[in-house]
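Participant: how would this look folded up:
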Amino acid sequence: MENRWIIKSTPSEETIQSLTTAINVSRASAQLLTQRGISEFEKAKLFFRPSLSHLHDPFIMQDMDKAVKRLEQAIGNNESIMVYGDYDVDGTTSVAIVYGFLQQFHSNLSFYIPDRYNEGYGVSRQGIDYAHKTGVSLIICLDCGIKSGELVSYAQTLGIDFIICDHHRPDDTLPTAVAILNPKRLDCPYPYKELSGCGIGFKFLQAFCQRNDLSLEERLYPFLDLVVVSIAADLVSITGENRVMAHFGLKQLNYNPRPGLKALTRIAGFEKELDITNIVFGIGPRINAAGRIAHAHAAVNLLLAHSEAEAEQYAKEINVNNRDRQGYDIHTTKEALAMIEEDETLRLSKSTVLFKSDWHKGVIGIVASRCVEKYYRPTIILTESHEIVSGSARSVPGFDVYEAIAECADLLEQFGGHTYAAGLTLKRENVEAFRERFETIVAQRITAEQLIPQIEIDLKLHLRDINFKFYNIIKQMEPFGPENMRPVFMSEPVYADNVRILKDVHLKMSVFQEGTSYIDAIGFGMSQLHLDKVTEGKPFRICYQIVENNYRGNQTLQLLIKDIKAF
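Facilitator: Purely as a prediction, here's the structure:
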């Protein structure tokens, strides 16, 4: 399937020129910044010089005052507090930050992560019953709870209060908790809406520190390594507050990480400074693997470990879980793709809904993503556990899979999530009806363009404009991630020389334009698809990212090719 190249809209020439003069950068640099909403000196200063003083006042968030007062009351009365969180990266980092912080002041404390297989996602009756049995009177619920109204009410009958810290979309009717911290509440005036669950936990603790005159630098900021892991792994927008916390979280992670993250970094084989991509593909999957294969308690214990020896033991255990997860992932993906290939109706559909009762529940979200990569359409992978069918949904840019699932609510037991990723449960007898309804909704709403893979290109660039001064501006735009992606450029026409194939699959060459010197370029896995386009001496188009290549101490710039088209 050929990619669509979409060149982002260009701000007005007046705006670009004004910023070029104001901060003394090239026109290309100014265009990159204005595309990201940075159009004047003060905005550029905030962007390039992030500071923790730029974080918003946490008390702007609806119910924050109530949440802090209830926590102060619990600590003052030595109540038993349970920190409750989801079993994914965002949930386990959320639990680790709140539990780890409260340990500094309060000993009557426990944490609880539901079992993915026996309890499922979010707040469970089993978890509430355990809290009641152990004398808990306050549950701080993180990265879940916003759709658990009945269970929160049940907890109240047992004398248990809830403080909910969640970032998922709420229903029209909110749970009757003591406090609900969620910027996506319609009545919440908080100016930044894209916090992770862990980020909301951080804001709660920031408010507690401010109210009680506790040093943020000493008490709270050392937990920013956990916050950046949640931001990266949960794929939330890296703008505004998230960008500030990610910036300082990466510093913490690289120069003074907690023992658990240090052990995980070592066991993942990272030797250079970590960035968002390293967390997404190296750290996050290992933390997730604990809850996918065994129990996420191990992930929280790793993140709370006080010694390197303790952390090393948990890291090894989680790494074994990750290897097992990879095996299930490969096997299930192979079966899922075969089901599509062998069924003409599935091949021609606008969506994919697959069900197999013995698929491993811990990998269905990953498999859904793999199917989207292959067939590029909204996908839901379903499996069965304890006589209930559970599913994970993934979408394509521009299509709101959560809204499509919401229109099938009468066929579901439970659902929740975001625009591009969601979870759901339903009875087995409703699977076929759900598949048909979901396909009808998707077919009616999705556009032909949304079913074609796209590459967003920031701007067209001449190869002569690529130099270290320009690259250093790009470096200062880090950390990269959703809504602040690493820039992608397009150049045309270009020519190739010294073309060669590496390891049978990778395309390596030197590219140039009329009047420019050569610059090295590499396209991973592109030899079979694009070799003929670059070996005939004809011009072609490339889209690419600019990266730094260090070889034996020699630093050069290199193009990381994303796609090639004939000119």
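
Participant: okay, CA-based contacts and neighbour counts for the rest of this
Facilitator: OK.

Participant: going by residue numbers, what spans are helices in the stretch 401-550 of the chain?
Facilitator: 401-406, 431-445, 468-475, 527-534 (DSSP state H, counting those that start in this stretch).

Participant: and the helix ranked longest in the chain, what does it pack against?
Facilitator: In the chain, assigned by DSSP state H, the helix with the most residues is helix 308-341. Counting contacts by 3 or more C-alpha pairs under 8 Å, 6 or more residues apart in numbering; DSSP states H and E, helix 308-341 packs against helix 259-267, helix 284-293, helix 297-304, helix 344-348, helix 364-375.

Participant: now, of those helices, which is deepest in the fold?
Facilitator: Ranked by mean neighbour count, the helices and strands packed on helix 308-341 are led by helix 284-293 with a mean of 26 (mean count of other C-alpha atoms under 10 Å).

Participant: any idea how far that one is from the chain center?
Facilitator: The chain centre lies 14 Å from the centre of helix 284-293; the measure is C-alpha atoms, centre = their mean, to the nearest Å.

Participant: then stretch 333-346?
Facilitator: Mean C-alpha position of stretch 333-346 versus that of the full chain (C-alpha atoms, centre = their mean) differs by 28 Å.

Participant: equivalent analysis for stretch 252-263, please.
Facilitator: Distance, stretch centre to chain centre, for stretch 252-263: 20 Å (C-alpha atoms, centre = their mean).

Participant: do the same with stretch 169-187
Facilitator: Mean C-alpha position of stretch 169-187 versus that of the full chain (C-alpha atoms, centre = their mean) differs by 22 Å.

Participant: list the buried residues for it?
Facilitator: Residues of stretch 169-187 classed as buried by neighbour count (16 or more other C-alpha atoms under 10 Å): 169-170, 175-185.

Participant: Gln450 and Ser395 touch, don't they?
Facilitator: No. Using C-alpha atoms under 8 Å, Gln450 makes no contact with Ser395, being 10.0 Å away.

Participant: using the three-state scheme, assign Leu557.
Facilitator: strand (DSSP: H, G, I helix; E, B strand; the rest coil).

Participant: that one and Lys469, how far apart?
Facilitator: Using C-alpha to C-alpha, to the nearest Å, Leu557 is found at 11 Å from Lys469.

Participant: now the other sequence, so there's something to compare against:
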Amino acid sequence: MRWTIKPKPSEDKIKHLAQALNVEDFVATLLVQRGIETFEDAKNFFRPSLDHLHDPYLMKDMEKAVARIELAIENQENILVFGDYDVDGTTAVSLVSSYLKTYYPNVATYIPDRYDEGYGISFKGIDFADDNGISLIIALDCGIKSIDHVAYAKERNIDFIICDHHRPGKILPDAAAILDPKRDDCNYPYDELCGCGIGFKLIQALGSNRGQTVEDLTSYLDLVAAAVAADIVPMTGENRVLAYFGLRVINSDPRPGIKALVHQVKKQTLDITDVVFIIAPRINAAGRIKHGNHAVELLTEFDFEQAQQFASEIEQYNSDRKDLDKQITKEALSQIIENQETERFTSVVYQEDWHKGVIGIVASRLIETYYRPTLVFTKSGDKYAASARSVKGFDVYNALEACAQHLEQFGGHMYAAGMTLKEENYSLFKEAFEKQVQETIHPDMLIPEIEIDAEIDFADITPKLTRILKQFEPFGPLNMTPVFLTKNIKDTGYAKKLGEDDAHLKLFVKQNSSEGIPAIGFGLGNKMELTTNQKPFEAVYCIDENEWNGKISIQLRLKNIK
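Facilitator: Predicted structure coming up:
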């Protein structure tokens, strides 16, 4: 682990903000590191408001999209809402379809089969639309590169509205409207929305035609918050506002499907981390193990008892998914060792019977052991299909683009991608990918890094500080949970290992004459000897609140010690 202290912003900026907000310098430092430099910036950050959302009509083609939907309604056309099988896709389909159905009945949904059709718009989905007299498809979280598919639909007199957030290619599909803030010719003020976020902008625009304000649409924000959290988009700007109010909906009045999922895990109040680790994997499990339709059924169900039935089925899929990912990770790690590939710059593994629904998770698991760009392949029909995951700072999408001559197709973004190739090209691709990464990756990127926001003493950890830090939520990329470094600390003699295989570490730590603070280090059980016999050590940690028997106390969540 590399410990890197973030560069300190200019003293002038820190002093100015600390004075304006009446906070300690190091709190002002945390804010300036997040791009918050004025009282007004801080006010917007600490008091998110729905008024901070942009006018949806600032997005290129929004007028065209709304006009085409209104025309479809006027002409009594059948509309198909199409989206991918992951959290972003299924929440987006649930959001747009359930909104349209509040005032127009001729709306169907379609989620492609992960195994039969794969990622994105499918010819099979277009054939389904053609067979069912559908003349308008609204594609969410996909479609920006589907030039052939949109042309195929056009031949069948089917129009497309594409709502995507992935990077476009040089040529755009010939669609009735394309909503994608990453288009070069789109001047929308915020280009980091997820697919469900763009779906929300679409219903915001449709709603404004019906005299609805954004306040009238807040009941849809539980879906948007789930997508923002799961898709790992920056927690800035509109995403942070949508997630903030979406969390409120999740914790106060969620739709029956989300209520049923939360009911399964019996947790009172959820934060964004709970959405990432509790809600998102369960929504994802439907598409991974069975079919993404099950997630849409759950998220659009208005009867709570029926939603509970769907949720318990999804709970089973999630349990199956966990077993599979454990087993395949074990097999993949053995393969890396057996093939003597532990010293490579990449991990590329293949086994024909690996479950396609969990290979992305397995790629992330392998990175926990071998920290490097990773691809996990399985057999899909007569092709090899893979999920790619990357390490911090390395653009795996660009690396795949450089090896494109060996691939049938690929798509994705900097840290996660998917691809297919012909069996005979696997070895060639594997070596080309290794060579490309070797030539372009900085050696430091192959060592996991902990970024530290500030060095503090335990005396600085006050109730006031924890109250302020709580208002930094929701956390996510570009607004991560603050990480602190404290030196010269000692365990008070209560150190013990916890959990399966003694994997975790529980301490009670002090610095100088400070009061002791409980600390938990997940996965740090092997570092216990550094803390014994009153030996001083350094720790990097986040400050958590721990709730036990109705009492709330401060606890440190250790990330590393040395």
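
Participant: count of residues packed around the alignment partner in structure 1 of Gly516 of structure 2?
Facilitator: Aligned counterpart of Gly516 of structure 2 in structure 1: Tyr518 (TM-score structural alignment). By other C-alpha atoms under 10 Å, the residues close to Tyr518 of structure 1 number 16.

Participant: one step back: compare Leu557 and Lys469 of structure 1 (neighbour count), which wins?
Facilitator: A count of neighbours by other C-alpha under 10 Å puts Leu557 above the other of Leu557 of structure 1 and Lys469, at 17 against 13.

Participant: that one and Tyr551 touch, don't they?
Facilitator: No. Using C-alpha under 8 Å, Leu557 of structure 1 is not in contact with Tyr551; the gap is 11.0 Å.

Participant: can you pull out the strands in the stretch 401-550 of structure 1?
Facilitator: Applying DSSP state E, counting those that start in this stretch to the stretch 401-550 of structure 1 gives strands spanning 414-417, 421-426, 454-457, 459-460, 489-502, 506-512, 519-523, 540-551.

Participant: average offset of the longest one relative to structure 2?
Facilitator: Superposed on structure 2, strand 489-502 of structure 1 shows a mean distance to its aligned partners of 1.6 Å (mean C-alpha distance after the TM-score superposition for structure 1).

Participant: give the other helices and strands that that strand contacts.
Facilitator: Applying 3+ C-alpha pairs under 8 Å, 6+ apart, we find strand 489-502 of structure 1 packed against strand 459-460, strand 506-512, helix 527-534, strand 540-551.

Participant: buried sites along it?
Facilitator: Neighbour-count burial for strand 489-502 of structure 1 flags Phe489, Met490, Ser491, Glu492, Pro493, Val494, Tyr495, Ala496, Asp497, Val499, Ile501 (criterion: 16+ other C-alpha under 10 Å).

Participant: would you mind measuring from the alignment partner in structure 1 of Cys403 of structure 2 to Thr440 of structure 1?
Facilitator: Structural correspondence for Cys403 of structure 2 with respect to structure 1 (TM-score structural alignment): Cys408. For Cys408 of structure 1, the distance to Thr440 of structure 1 equals 11 Å [C-alpha to C-alpha].

Participant: and the helices and strands packed on helix 308-341 of structure 1 as JSON lines, adding distance to Asn430 of structure 1?
Facilitator: Output for those, formatted as JSON lines (distance: least, C-alpha to C-alpha, whole Å):
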{"stretch": "helix 259-267", "distance to Asn430 of structure 1": "41"}
{"stretch": "helix 284-293", "distance to Asn430 of structure 1": "25"}
{"stretch": "helix 297-304", "distance to Asn430 of structure 1": "33"}
{"stretch": "helix 344-348", "distance to Asn430 of structure 1": "18"}
{"stretch": "helix 364-375", "distance to Asn430 of structure 1": "19"}
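
Participant: of all those, which one is nearest Val229 of structure 1?
Facilitator: Distance to Val229 of structure 1, taken as C-alpha to C-alpha, is lowest for helix 284-293 among those, at 7.0 Å.

Participant: now the closest one: which residue numbers in structure 2?
Facilitator: Aligned by TM-score structural alignment, helix 284-293 of structure 1 falls on residues 280-289 of structure 2.

Participant: stretch 178-196 of structure 1 too?
Facilitator: Here stretch 178-196 of structure 1 aligns to structure 2 at residues 176-194, judged by TM-score structural alignment.

Participant: check stretch 366-382 of structure 1 too.
Facilitator: Mapped onto structure 2 using TM-score structural alignment, stretch 366-382 of structure 1 spans residues 361-377.

Participant: again, but for stretch 149-166 of structure 1
Facilitator: Matched against structure 2 by TM-score structural alignment, stretch 149-166 of structure 1 falls on residues 147-164.

Participant: what residues does that stretch touch?
Facilitator: Stretch 147-164 of structure 2 has contacts (C-alpha atoms under 8 Å, 6 or more residues apart in numbering) with 65, 121-123, 126, 130, 134-144, 171-180, 194-195, 198-199.

Participant: what's Ile36 of structure 2 in contact with, if anything?
Facilitator: Here Ile36 of structure 2 is in contact with Ala42, Phe45 (criterion: C-alpha under 8 Å, 6+ apart).

Participant: counterpart of it over in structure 1?
Facilitator: Aligned counterpart of Ile36 of structure 2 in structure 1: Ile38 (TM-score structural alignment).

Participant: checking my notes, that match in a helix, right?
Facilitator: No. Assessed with three-state DSSP, Ile38 of structure 1 is coil; it does not lie in a helix.

Participant: and it, how far from Asn256 of structure 1?
Facilitator: Distance, Ile38 of structure 1 to Asn256 of structure 1, using C-alpha to C-alpha: 31 Å.

Participant: which strand or helix spans the residue most central in space within structure 1?
Facilitator: Structure 1 has Leu235 as the residue nearest its centroid, 1.7 Å off, counting by C-alpha atoms, centre = their mean. Per DSSP states H and E, Leu235 of structure 1 falls between elements, in no helix or strand.
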